[in-house]
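Chemist: below are the sequence and a predicted model; questions follow.
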Amino acid sequence: MIRMESVALSCRPETGRKSEHIKKPDWLKIKLNTNENYTGLKKLMREKNLHTVCEEARCPNIHECWGERRTATFMILGAVCTRACRFCAVKTGLPNELDTAEPERVADSVELMNLKHVVVTAVARDDLKDGGSAIFAETIRAIRRKNPFTTIEVLPSDMGGDRDNLQRLMDAKPDILNHNIETVRRLTPRIRARATYDRSLELLARAKEMYPVIPTKSSLMVGLGETVEEIIETMDDLRAHDVDIMTIGQYLQPTKKHAKVVKYYSPDEFGELRKIAMEKGFSHCEAGPLVRSSYHADEQVNAAAKEKQRQGDKQLELEQQASS
């Protein structure tokens, strides 16, 4: 049993009064790295007219990923989202027309960067009947054609909860399906626009039903006023819907117009949450102040694959023992 007394005492729900500005702790200081990798990757994105969630969502890890690891998360379907979630810095409004040449440009960039693992996400496109699933699928196929040894992770919106939209995406067979639950059930109506907690769980369950061998993944932000009990409840809900991988990170307020930070979790508290997640049966959990959904995504996939193999070997061993 993991002791959570120290975490629980410091993770109280919102009281309803106007929250005051909380000073960022030292562990959230970011190391800037504007070396040739960083500047070269930024130049490539502009030349190819591509968008990344790294820039649009103001990810705190952009200097590490671009400058040190040379990895990026491509954001397709434009840079304008049809939703206005209270945690997200991506521009909201009426999107432009679809760019049907975008999948090939993404595939070309993956080839130029020589990526072993690529993450493809997108803005929510509620203006499209298919939720953007056709472009998602074509992007996967284009990357496969030009980069057959690159593993592909996709991070779509709920695409309106339409089963056919999800089927269209899954039939392109990404290596991992990632869809974020974002926050606990109680806070979902206030933090997420249009999306619902149960619809996200349903999408994750459907993806696993369609292709059981494709790992599923989801991410949770903390610091919005949730309790530890609600975090654990979310873990249980994800596991009940066969989610394999979980990431847990600190919510950071992108602008004054967005939801305020209620609490900054310490690295030790994230360590405790990770232990609980692993005890719940996730094949891998990445948890930390600066962890985001696609942070060290390549390592997550490899760790999950190893854990799945370990569990399979253990089950085989038990079956052999039972039959002998």
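Modeler: Thanks, I have it. Numbering: from 1, shown residues only.
Chemist: going forward, measure contacts and count neighbours with C-alpha atoms only.
Modeler: Fine.
Chemist: the longest helix in the protein is where?
Modeler: Secondary structure assigned by DSSP state H gives helix 297-323 as the longest helix of the chain.
Chemist: so what does it touch, helix or strand wise?
Modeler: strand 117-122, strand 284-288 (3 or more CA pairs under 8 Å, 6 or more residues apart in numbering; DSSP states H and E).
Chemist: tell me which other helices or strands the first one touches.
Modeler: Contacts defined by 3+ CA pairs under 8 Å, 6+ apart place strand 117-122 against strand 73-76, strand 151-155, helix 297-323.
Chemist: just the last one next, same as before
Modeler: Contact analysis of strand 284-288 by 3+ CA pairs under 8 Å, 6+ apart lists strand 245-250, helix 267-280, helix 297-323 as its packing neighbours.
Chemist: now the second one, how far from the centre of its chain.
Modeler: Distance of helix 267-280 from the chain centroid (CA atoms, centre = their mean, to the nearest Å) equals 18 Å.
Chemist: can you pull the buried residues of the longest helix of the chain?
Modeler: By neighbour count on 16 or more other CA atoms under 10 Å, the buried set for helix 297-323 is 297-298, 300-301, 303-304, 308.
Chemist: columns distance to residue 221 on top of those, output as CSV?
Modeler: Shown next, in CSV, are the buried residues of helix 297-323 (distance: CA to CA, whole Å):
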residue, distance to residue 221
297, 17
298, 20
300, 18
301, 20
303, 22
304, 21
308, 25
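Chemist: export the helices and strands packed on helix 297-323 to CSV and tack on distance to residue 128 and mean neighbour count?
Modeler: What follows is those, written out as CSV (distance: least, CA to CA, whole Å; neighbours: other CA atoms under 10 Å):
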stretch, distance to residue 128, mean neighbour count
strand 117-122, 13, 23
strand 284-288, 33, 24
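Chemist: now residue 190: how far from residue 258?
Modeler: 11 Å (CA to CA, to the nearest Å).
Chemist: overlap in contacts, these two.
Modeler: residue 86 (CA atoms under 8 Å, 6 or more residues apart in numbering).
Chemist: the more surrounded of these two?
Modeler: residue 258 (16 against 12; other CA atoms under 10 Å).
Chemist: now the more buried one: closest residue in space that isn't a chain neighbour?
Modeler: Distance criterion CA to CA, 6 or more residues apart in numbering; nearest residue to residue 258, sequence neighbours excluded, is residue 86 at 5.0 Å.
Chemist: second structure follows, compare the two:
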Amino acid sequence: MNDMSPITPSETPREPRARKPDWIRVKAPTSVGFAETRKLMRDKNLATVCEEAACPNIGECWSKKHATVMILGDTCTRACAFCNVKTGMPRMVDPLEPQHVADVAATMGLSHIVVTSVDRDDLPDGGASQFVKVIEAVRRATPDTTIEILTPDFRNKHEAAVEAIIAARPDVYNHNLETVPRLYPTIRPGARYYASLRLLESVKRHDPTIFTKSGVMLGLGEERMEVHQVMDDMRSADIDFLTMGQYLQPTPRHAKVIDFVTPQAFDAYAQIARAKGFLLVASSPLTRSSYHAGDDFAKMKAAREAQLAAKAG
């Protein structure tokens, strides 16, 4: 598949999307906090992955004035089969974007901010310099805010890109593997599984103090042992935090849900992941990369401190 090509509807009729089970249903957002968060993002001309990716938790998070800011515009240069972010030729990078993100962090009084982006294969550094500028702007505006970044894979340029971001010292570096290697050609055709693993491994190699994080979606047809192997691969790359959530088909044009994984199965995966040595595991149907990210960061810090204390003792 050409990475610059948008997903187009098949000429044959699509099957209707699978009906969601009760455990995956959420209420429509209606709160005052939700409206205020939306207005602030509009005023600052910022996109959010909450909206662009049709996150089911947007009502809860925005009501609490938590949002995941998406930098480098709202148009992605790839066309992953699971993702609802629009695909095409992006606009020029906004030089005011870093300050706008910092203004949002300060206005909302965020103790923890999550910053992600679209893929920008059109840029020489994949957009890494914009991540650096955002980190620096947030540090200036609100020094006590901890910063979590969720980056693309910086295909064919990741070593230099990652080094530049690491030098800016985010508190958490997240990059999602998304699915098992077997499904990459159909679900994530523009990416390479082992390149994503190497990216996360290089973060730890350059700065072991930065927390690393990655996530996978379930329900795309993966086998249980394949998920276990992904966990092992993540631990080999010294990834600290694993998130696991249910894939939901955004539109009939996207990859179908093969099955809805039960909450009990998510709990079982979490137990296995903890046994494999992750500092923290978040695993439930509604778990997403930045869901409860601030609370999880505090838990991860506490887990590392306990781990270091145990070694010292």
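Modeler: In hand now; what should we look at? Everything quoted here is computed from the prediction, not taken from an experiment.
Chemist: quick revisit: residue in the second structure paired with the residue nearest to residue 258 of the first structure?
Modeler: Correspondence of residue 86 of the first structure to the second structure, assessed by TM-score structural alignment: residue 81.
Chemist: for its match, what are its contacts?
Modeler: 7, 186-188, 254-255.
Chemist: restricted to strands, list the residues you listed.
Modeler: Residues of these located in strands (DSSP state E): none.
Chemist: would you turn these into a markdown table with distance to residue 27 of the second structure?
Modeler: Formatted as a markdown table, the contacts of residue 81 of the second structure follow (distance: CA to CA, whole Å):
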| residue | distance to residue 27 of the second structure |
| --- | --- |
| 7 | 29 |
| 186 | 31 |
| 187 | 28 |
| 188 | 30 |
| 254 | 23 |
| 255 | 24 |
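Chemist: over in the first structure, see which of these survive.
Modeler: Here is what carries over to the first structure from the contacts of residue 81 of the second structure, by both residues aligned by TM-score structural alignment, their matches' CA atoms under 8 Å: 186-188, 254-255.
Chemist: what's the farthest-apart pair in those residues?
Modeler: 188 and 254 (11.7 Å; CA to CA).
Chemist: common neighbours of the two, please.
Modeler: 81-82.
Chemist: now do the helices in the second structure.
Modeler: For the second structure, the helices defined by DSSP H cover 32-43, 49-52, 58-63, 97-108, 128-141, 158-168, 184-187, 193-206, 224-236, 263-275, 293-312.
Chemist: can you list these in JSON lines and add distance to residue 217 of the second structure?
Modeler: Compiled in JSON lines, these are given as follows (distance: least, CA to CA, whole Å):
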{"stretch": "helix 32-43", "distance to residue 217 of the second structure": "26"}
{"stretch": "helix 49-52", "distance to residue 217 of the second structure": "16"}
{"stretch": "helix 58-63", "distance to residue 217 of the second structure": "18"}
{"stretch": "helix 97-108", "distance to residue 217 of the second structure": "28"}
{"stretch": "helix 128-141", "distance to residue 217 of the second structure": "25"}
{"stretch": "helix 158-168", "distance to residue 217 of the second structure": "23"}
{"stretch": "helix 184-187", "distance to residue 217 of the second structure": "11"}
{"stretch": "helix 193-206", "distance to residue 217 of the second structure": "14"}
{"stretch": "helix 224-236", "distance to residue 217 of the second structure": "10"}
{"stretch": "helix 263-275", "distance to residue 217 of the second structure": "11"}
{"stretch": "helix 293-312", "distance to residue 217 of the second structure": "17"}
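Chemist: looking at those helices, which is nearest to residue 89 of the second structure?
Modeler: helix 49-52 (16.1 Å).
Chemist: read off where that closest one ends up in the first structure.
Modeler: Against the first structure, helix 49-52 of the second structure falls on residues 53-56 (TM-score structural alignment).
Chemist: report the buried residues of that stretch.
Modeler: Buried-residue list, stretch 53-56 of the first structure, by 16+ other CA under 10 Å: 53-55.
Chemist: about what we covered before: residue 125 of the first structure: which of the helices and strands packed on strand 117-122 of the first structure is closest?
Modeler: strand 73-76 (10.5 Å).
Chemist: in the second structure, what residues pair with the closest one?
Modeler: Taking TM-score structural alignment, strand 73-76 of the first structure hits residues 68-71 over in the second structure.
Chemist: ok, now stretch 211-227 of the first structure?
Modeler: With TM-score structural alignment as the criterion, stretch 211-227 of the first structure aligns to 207-223.
Chemist: so which bits of the matching stretch are buried?
Modeler: Buried residues in stretch 207-223 of the second structure (16+ other CA under 10 Å): 210-220, 222.
Chemist: stretch 57-65 of the second structure too?
Modeler: 57-63, 65.
Chemist: mind telling me what residue 173 of the first structure corresponds to in the second structure?
Modeler: Match for residue 173 of the first structure (TM-score structural alignment): residue 169.
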